[in-house]
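> structure of the sequence below:
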Amino acid sequence: MLLSLLMTVLFSIPAVFCESPDPAFNDDVLGLIVFKAGLLDPESRLSSWNEDDDTPCNWAGVKCDPLTHRVTELTLNSFSLSGHISKSLLRVQFLRKLSLSDNNFTGSINPILARLGNLRLLDLSGNGLSGSIPGELFGQCWLLRAISLAKNNLTGSIPDSLASCLTLEGVNFSSNYLSGHLPSKIWSLTAVRSLDLSNNLLEGEVPNGIESLYDLRSVNLGKNKFTGNLPDDIGGCLLLKSLDFSENLLSGVLPWSMQKLSLCTSVGLRGNSFTGELPEWTGDMRSLEILDLSANNFSGPVLNSIGDLQFLKELNLSSNRFTGSLPESLANCKSLLAVDVSQNLLTGDLPGWTFKLGLKSVSLSGNRLSGSIEYPSSPSGAASIGSLEVLDLSSNAFSGEIASHIGNFTSLQFLNMSVNSMIGSIPASVGDLKAARVLDLSRNRLDGSIPPEIGGAVALQELRLERNFLTGIIPTQIEKCSSLTTLILSHNNLTGSVPLALTNLTELETVDLSFNHLSGSLPKELTNLSHLLTFNISHNRLQGELPVGGFFNTISPSSVADNPSLCGSVVNHSCPAVHPKPIVLNPNSSSDSSRHGSLSSNLRHKKVILSISALIAIGAAVFIALGVITVSVLNLHVRSSMSRSAAAVTLSYVDDFSHSYTTESNYGKLVMFSGDAEFVAGAHALLNKESELGRGGFGAVYQTALRDGRSVAIKKLNVASLMKSQEDFEREVKTLGKVRHHNLVALEGYYWTPSLQLLITEYVSSGSLYKHLHEERSKYGLSWQQRFNIILGAAKGLAHLHQMNIIHYNLKSSNILLDTSGEPKVGDFGLARLLPALDCHILSSKVQSALGYMAPEFACQTVKITEKCDVYGFGILTLEVVTGKRPVEYMEDDVVVLCDMVRGALEDGRAEECVDRSLQANIPVEEAIPVIKLGLICASQVPSNRPDMEEVIKILELIQCPSEGQEELE
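Prediction:
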């Protein structure tokens, strides 16, 4: 074909085109056709590119000069293209704009692009480019006006040669992995108007000299690791409109020169360590529309001068140490739409301007505000709050009743008044909150019943009313809230039954009705709630058989505890069988005397036996009673002796199942492997229900702090199946305490008594991987790179365990914790070592919540349990991370097993469809597909077919950094 001949000529002797041009072909056509040949075009977006055309000016993405008909712009954004950028583009000699953003280009940046001498704009953002930014790229940039390499996987430092591009007006290298210091020469780019280096790994101090960028309009260095102070000369950029240094490690006070930024409309400094008071000159920045100083260490009062910012739209001072009351001068900020001053030390009443400015969002939570809440009741007042969408007054000291005027908030989507001292009943007008998605009135002193009108809040997704004094029944009208996913009514005085109406709330994920006075039986139709993750009905008066099927096959026993009349396998209480009616003998029926005499004799004999049985039962009861009295006396004697022993250590804890929170003292041994062994809250608060983090197969987990400042997690072990020997227990725990790896949750210590065993571990603040994948996706969305790092980190942690001959036995996403940097830490490892023997029945009951992760050999007592069981669980975990789906999902009419679903998709050539839809479209397929295949190999049914974890790590590292293949022809 002619195209093949052209490519052969082009790549063999480049000079041929200069010496013997073929007049039948335009250079632009030739260059673009060869460029296309190096691309993959899955959507045929370049189908209009025809080599037989005399000119490319009508091709998709191509723009020509109307006079010369030479190509000047090539814009192929979001074409789903991949492949390499060929040097054939050099033939497009008059190209001024090259934009290939939001495609799937991979590999390193080709420095040949520097030879496009007429280029004004280069945009390669939103691809999968990797490696460092080549310094040669800026060798011939005398005409370059703008460059964007954002949203790639670039590493290394910013090359000094960038400073030679003196015509640059826009630089965007954001959302990469660039590191090193910010080169001071960057301030020589005096023509720059926009500089965005955010979301990288840049470090060190931001050098002075920024004032030389006299034409600078926007600078964003946020989400890096910069230290030191803000540049003192930042105020010299008099035309600056947007300044963002958020989420760094900056400190000190705000430089005085900032007051000269009179044209600045946006200041973002959140997430640093700035100190001092809010400067009085803040009011001089009269053009400010957005001021975000949140998550710093600012202190002192919020000054009245802030009311001079009449164009202010968003004010965020949250998570600082501001004191005093909020200034009434904010009423002058007529453009204000959002105020967030949560998590400070503010006092006083609710400001009068709260409901008068037409705000969309108000967050005052976590302060010390008090007094009653006055809602507008007049039509004019109601009009002023018609736009309010978010109102968060939680964790203050507000009192009084919730007025019926609350129904005037017709646009309200989020209402949180929890943790206050509100009294009275819930007004029926809450049903007028048609747009409300979250309603949280928990932890107050509310009484009365839940109004049936609650069904009018049809958009509700989360309803929290726990820890009040509510009475009455759960209204059936709640079924109208069809989008409800979270329903928490625990710790109230509710009565009646669990309404059948709940079974119509098909989106429910979390239900907590514990600590009430509910009675009656549970509707069997609850098994149809396919999205359930938690259903807690403990500490009620429910009776009858637990539903069987769906979520209820794996429900935790603690979720149904203290309902004495409930029956079913979960509560270890068999339900009474339905017996047939007894046979009644007719005394008048005809029979011979011998049969009648025999029958009478048998009846007398049974009466004698019954009497003997009764006597035996009475005697046994007496014997048991005497035994109980004897043991009690001995226990009192032993406890008395122990209390006198100087070597005894006392630890009190709160029984978390007790509604009255009574305490019980135990005497035992508290051992910390390192550091302080004293708790800030005191021993009595260690196992308080308020500090509970979650529950698993081996027990509940709580959070507390040590005197030395460290936060720790405490796991209260279920003691029913644990080894009874203190010596054996301590030996195994000390073995686990020696395990140290940055991808493993460190065991810090333990506590032992025969009736209470605690494990003390490091506290990992960002919660479990399960939460990030399934519970709070919108808030904790994980990128592909984060997911890959989680998979790799979990593999490294697991491999370290296997090197120490420790089997995890219970690997699942809820046992993978993420620290603040997103690094995974594998927890709950080796707890099966605390069982008296690795009995399959006991072990499987402990890890019953790991449904879908358990290797098939667990079901066979004749097969040896090895590290390959962990490899199987890791394979399932890998598929869960990539797909965002649970290992087993219960649908309305089917049960979907993740492993089978992915394997089927792979066999049908649809593996890409399995990748979590919440991820961006530019997922590196060359990484995702091999990771999926690796997960399936690890989850092989045959243990010998599964790789070792060390092999898994090598494969993952190869997927992430593939070896260089044969170089592409250029």
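> C-alpha only now, for contacts and for neighbours.
Noted.
> tell me who's in contact with residue 292.
By Cα atoms under 8 Å, 6 or more residues apart in numbering, the contact list for residue 292 reads 267-270, 314-317.
> how much space between the residue nearest to the spatial centre of the chain and residue 880?
The residue lying closest to the centre of the chain (Cα atoms, centre = their mean) is residue 772, at 2.6 Å. According to Cα to Cα, to the nearest Å, residue 772 and residue 880 sit 12 Å apart.
> just the helices from this protein, written as ranges.
Using DSSP state H, the helices of the chain run over residues 2-12, 16-19, 27-37, 379-384, 593-644, 726-737, 769-770, 784-803, 840-846, 867-883, 898-907, 925-938, 949-960.
> neighbours of residue 20, how many?
Applying other Cα atoms under 10 Å, we find 8 residues neighbouring residue 20.
> kindly report the same for residue 794.
Counted with other Cα under 10 Å, the neighbours of residue 794 add up to 27.
> do the same with residue 906
Residue 906: 18 neighbours (other Cα under 10 Å).
> contacts only, for residue 16.
So residue 16 contacts 9-10 (Cα under 8 Å, 6+ apart).
> at 10 Å what do you get?
By Cα atoms under 10 Å, 6 or more residues apart in numbering, the contact set of residue 16 is 9-10, 22.
> now the second one, please; I'll put the structures next to each other:
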Amino acid sequence: MLLLRLAGSGRGPPPTHAFHSTPAALALHCSPHSPRNCFSRKWTTRRCDPSSHLPPPPPAASRWPLPPASSLPSRASSSPRPRRPTSALTDDVLALVVFKTGVSDPSGRLAAWTEDDDRPCAWPGVGCDPRTGRVTSLSLPDSSLSGRLPRALLRLDALASLSLPRNNLSGPVLPNLLVALPRLRSLDLSSNRLAAPVPDELFAQCRSVRAISLAHNQFSGYIPPAVASCSSLVSLNLSSNRLAGPIPDGLWSLPSLRSLDLSGNELSGSVPGGFPRGSSLRELDLSRNLLAWEIPADIGQAALLKSLDLGHNLFTGVLPDSLRRLTGLRSLNAGGNALTGDLPAWIGEMWALERLDLSGNRFTGAIPYTVANCKNLVEVDLSSNALTGELPWWVFGLPLQRVSVAGNKLNGWVKVPDDAAIALRVLDLSSNGFSGEIPPRITAFAGLQSLNLSSNSFSGRLPAGIGGMRLLEVLDVSSNRLDGAVPSEIGGAVALRDLRMGRNSLTGHIPAQIGNCSSLIALDLSRNGLTGSIPHTMGNLTSLQVANLSQNKLNGTLPVELSNLLSLHIFDVSHNMLSGDLPNSRFFNHIPQPFIAENAGLCSSRRNDSCSTVMPKPIVLNPNSSSNPSSLDTPTAPSNMHHKKMILSISTLIAIAGAAAIAVGVITISVLNRRVRARASAPRSAPAIALSDDYFSQSPENNATSGKLVMFGKGSPEFSSGGHALLNKDCELGRGGFGAVYKTVLRDGQPVAIKKLTVSSLVKSKDDFERQVKLLSKVRHRNVVSLRGFYWTSSLQLLIYDYLPGGNLHKHLHECTEDNSLSWMERFDIILGVARGLTYLHQHGIVHYNLKSSNVLLDSNGEPRVGDYGLAKLLPMLDRYVLSSKIQSALGYMAPEFACKTVKITEKCDVYGFGVLVLEVLTGRRPVEYLEDDVVVLCDLVRSALEGGRLEDCMDPRLCGEFSMDEALPIIKLGLVCTSQVRSNRPDMGEVVNILELVRSPQDSAEDELV
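Coordinates of the predicted model:
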């Protein structure tokens, strides 16, 4: 109806604009109650933006002509509707209605937008100029809108503010958006799913725009250099996208720019200098990119800076001296880089500083005392450096709320003065060399929420005053030298969620008062000398998810109240002296065996465990009784009788039982020897290693050719080629750090690969070895090699895997000719498959430890499978230095954490190895190459080539013509991020898989947009 009125009814000249077009008129003529039927004719022929049927925007100086009054149709109603005051208002209504048809509105936010209204000013999200009635603002945050950004927006030429954050809009941004909206001052399209490169035209005529936010989208490509021409720009936020390349020159010279956020992208190269005196910059965030080289020396010229974030990049060198001029700076973050040198004393000249983060660098020397001049400091993070000396006094002298100096080389006693400020909320002194007693005064910090003193050399008792810290949520004093009992006052810390006291020398009982800590989620008291029983009050900890009480001297039974713990995921009481039946609950009925191992008396009838191992009470035998001698008897003889009673103690019974067992053993061995001699006289077709059913058969281990074979799942356990094939050089497939691998065939014809471990003297006990191997046998994933079984003797251990005919990745990369080398798509699929396999292992708590190309195998379809996982768990006597010597072939894949004894090896080490593997797959080069007079490290080579714009030179020449650098660039950058020297900068493998899947199946490109 609206369009027909605009087009005229034959009683006057038609408008001069394109709306007189009959197809367009028919397309727009639809019920206002079902606007999605509009343009249906167009949508059936091609995918398009419905707003594309609108006429082109008029020149800025003209308006569409208003039709004569006589040409406007009259209504049949007796109360005719008021005419629209101007054609401009008509345009706004039409544009917004078309906007509505162009997006999906599942929440009905736009339900009130109807073409029957003369003015849109009362519509949700629409704001108007009270004088002219024109639409000046469109604000629809968190409205669940989806679809492409409608071109109808270009008709709202009086718009001053466009705000559509936190929706699901997709596709590219409209290139001529700022040109078509000459009065626009603020543009916010953040937190959507907008993709494609940021068009150069967007900033070509940015005119009077003051604020632009495209943050948290999926924009790629470079930042258009034209952005440096937006002289009125006050705020620019392009954070959390996929923007790459350098930072454009000239940004620092924008006269009005106060806030610039480019964080969370893939920007590389050096940060350009040229910060002018008198710069208006107040906030600058370049964090979480790949920016390298030194921080610009003149950055201190931006004297008005209040917040500067350079964290988590690749910056090297020292903190530039010009920073001392930023006396008004409130927040400085340069953490997660590779900065070196001593912490400068001039930090104390930054009087206004409230937050200081220099963590994760390579700073050395003492923490400067001049920091005490920063009276406004609230947060300080100097963790993960190489700082030395004592803890500075100002840690307890300033009104600080959060302090972390973890992971340094600080030492000495921790001294808390009597007049210490008590504002601390978080204190982390972990992984240093602090010694002496934990100062009791620290318990006076009533507001403390997290206290981490782990991995130091603290001694003595835990202060009883801990119980008075009613806001304390995290207490970690693990890996120290604490002794004495767990204080019963601990029950007063009712807010505790995470309590860790493992790996100390604590003694005594677990206090019953611990049951008062009803908020506990994690409890670790492992590796101490605790005795007594587990208190039944632990049944009150209904939020408990993880409990580790292993490797103590606890005895008695598990209290039945533990069945109340419905949130339990881990309850480890292994290596104690517990006995009796397990509690009856879903968790304890299916508790993994390692959690209760080395407790000879623990059993469960619900788990089909025999409870006969529970030690009986002593039996008293009456020698005068004629009844069964094993029956219980109560002494009734007169006191003057001289007959003596015989009392058999437990030790006597054990001796008798042992003798009986020996006799049975002798008989059994005799029978077995007779069978062996009988078999020796008959023709032999089966090997010495044989199995008659699905589980195992045993023979004496003093026979070098016999042992215990266990096969998991289906398949014949016998080897058709005989046991000699396991050690036959002709069947050897290769050798690694843990041993040689041989190929053999099961009796049913299935080939298997058998690894002969060459570290026998360091392998766990038989039971522990079997337990760990059986855990590994449960690993089932298409990108992980399956463990089929194992063989055990005290001098020989074999692991049996699926055989994969495709060989290992190392051979395909480094030993194949150009004719049969891996293609681009094959390499990408291998990278993605390995990432999925590692993700699966990490989700099941398995750290690979030894990832490299020779441990990635290919099946007959070229699908990659990760092998040799979890073997380090079989070798508890190996520390990382011994293991490193066993894996010399892994040189170049090993994360820098291996060089630091105090740093825990985690999944992030596998992420580092995966990053190296990515670069190896794409470049075809080895992780480390030894030349005549030089050593080339692949990570450094690729990073240098990326920063110098010479990345093509690094790519495998055998891939020539199969790919474009646009395809390779995000994968290479991902590899470099994974090989970050700072492990906190490395993504999780789950994040890696998500990124690779997005690279493989990107969103619809801008080419899909129809005009």
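> of the helices of structure 1, which stretch is the most buried?
helix 867-883 (a mean of 26; mean count of other Cα atoms under 10 Å).
> that one corresponds to what range in structure 2?
Under TM-score structural alignment, there is no match for helix 867-883 of structure 1 anywhere in structure 2.
> tell me which other helices or strands that helix touches.
helix 769-770, helix 784-803, helix 898-907, helix 925-938, helix 949-960 (3 or more Cα pairs under 10 Å, 6 or more residues apart in numbering; DSSP states H and E).
> 7 Å - rerun?
helix 784-803, helix 925-938 (3 or more Cα pairs under 7 Å, 6 or more residues apart in numbering; DSSP states H and E).
> turn the ones you listed into JSON lines, columns for distance to residue 717 of structure 1.
What follows is these, written out as JSON lines (distance: least, Cα to Cα, whole Å):
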{"stretch": "helix 784-803", "distance to residue 717 of structure 1": "21"}
{"stretch": "helix 925-938", "distance to residue 717 of structure 1": "30"}
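> which one of the contacts of residue 16 of structure 1 is nearest residue 253 of structure 1?
Minimum distance to residue 253 of structure 1 across the contacts of residue 16 of structure 1 is 60.8 Å, recorded for residue 10 (Cα to Cα).
> and the gap between the closest one and residue 37 of structure 1?
For residue 10 of structure 1, the distance to residue 37 of structure 1 - Cα to Cα - is 12 Å.
> overlap in contacts, the two.
Residues touching both residue 10 of structure 1 and residue 37 (Cα atoms under 7 Å, 6 or more residues apart in numbering): none.
> against residue 413 of structure 2, how distant is residue 458 of structure 2?
The separation that residue 458 of structure 2 has from residue 413 of structure 2, given Cα to Cα, amounts to 9 Å.
> shared neighbours of these two, anything?
434-436.
> matching residue 34 of structure 1 against structure 2, which residue comes up?
Residue 34 of structure 1 maps onto residue 98 in structure 2, by TM-score structural alignment.
> my read: its match touches residue 51, true?
Yes: using Cα atoms under 7 Å, residue 98 of structure 2 makes contact with residue 51 at a distance of 5.9 Å.
> find residues that contact each of the two.
residue 152.
> tell me which residues touch residue 63 of structure 2, please.
For residue 63 of structure 2, counting by Cα under 7 Å, 6+ apart, there are no contacting residues.
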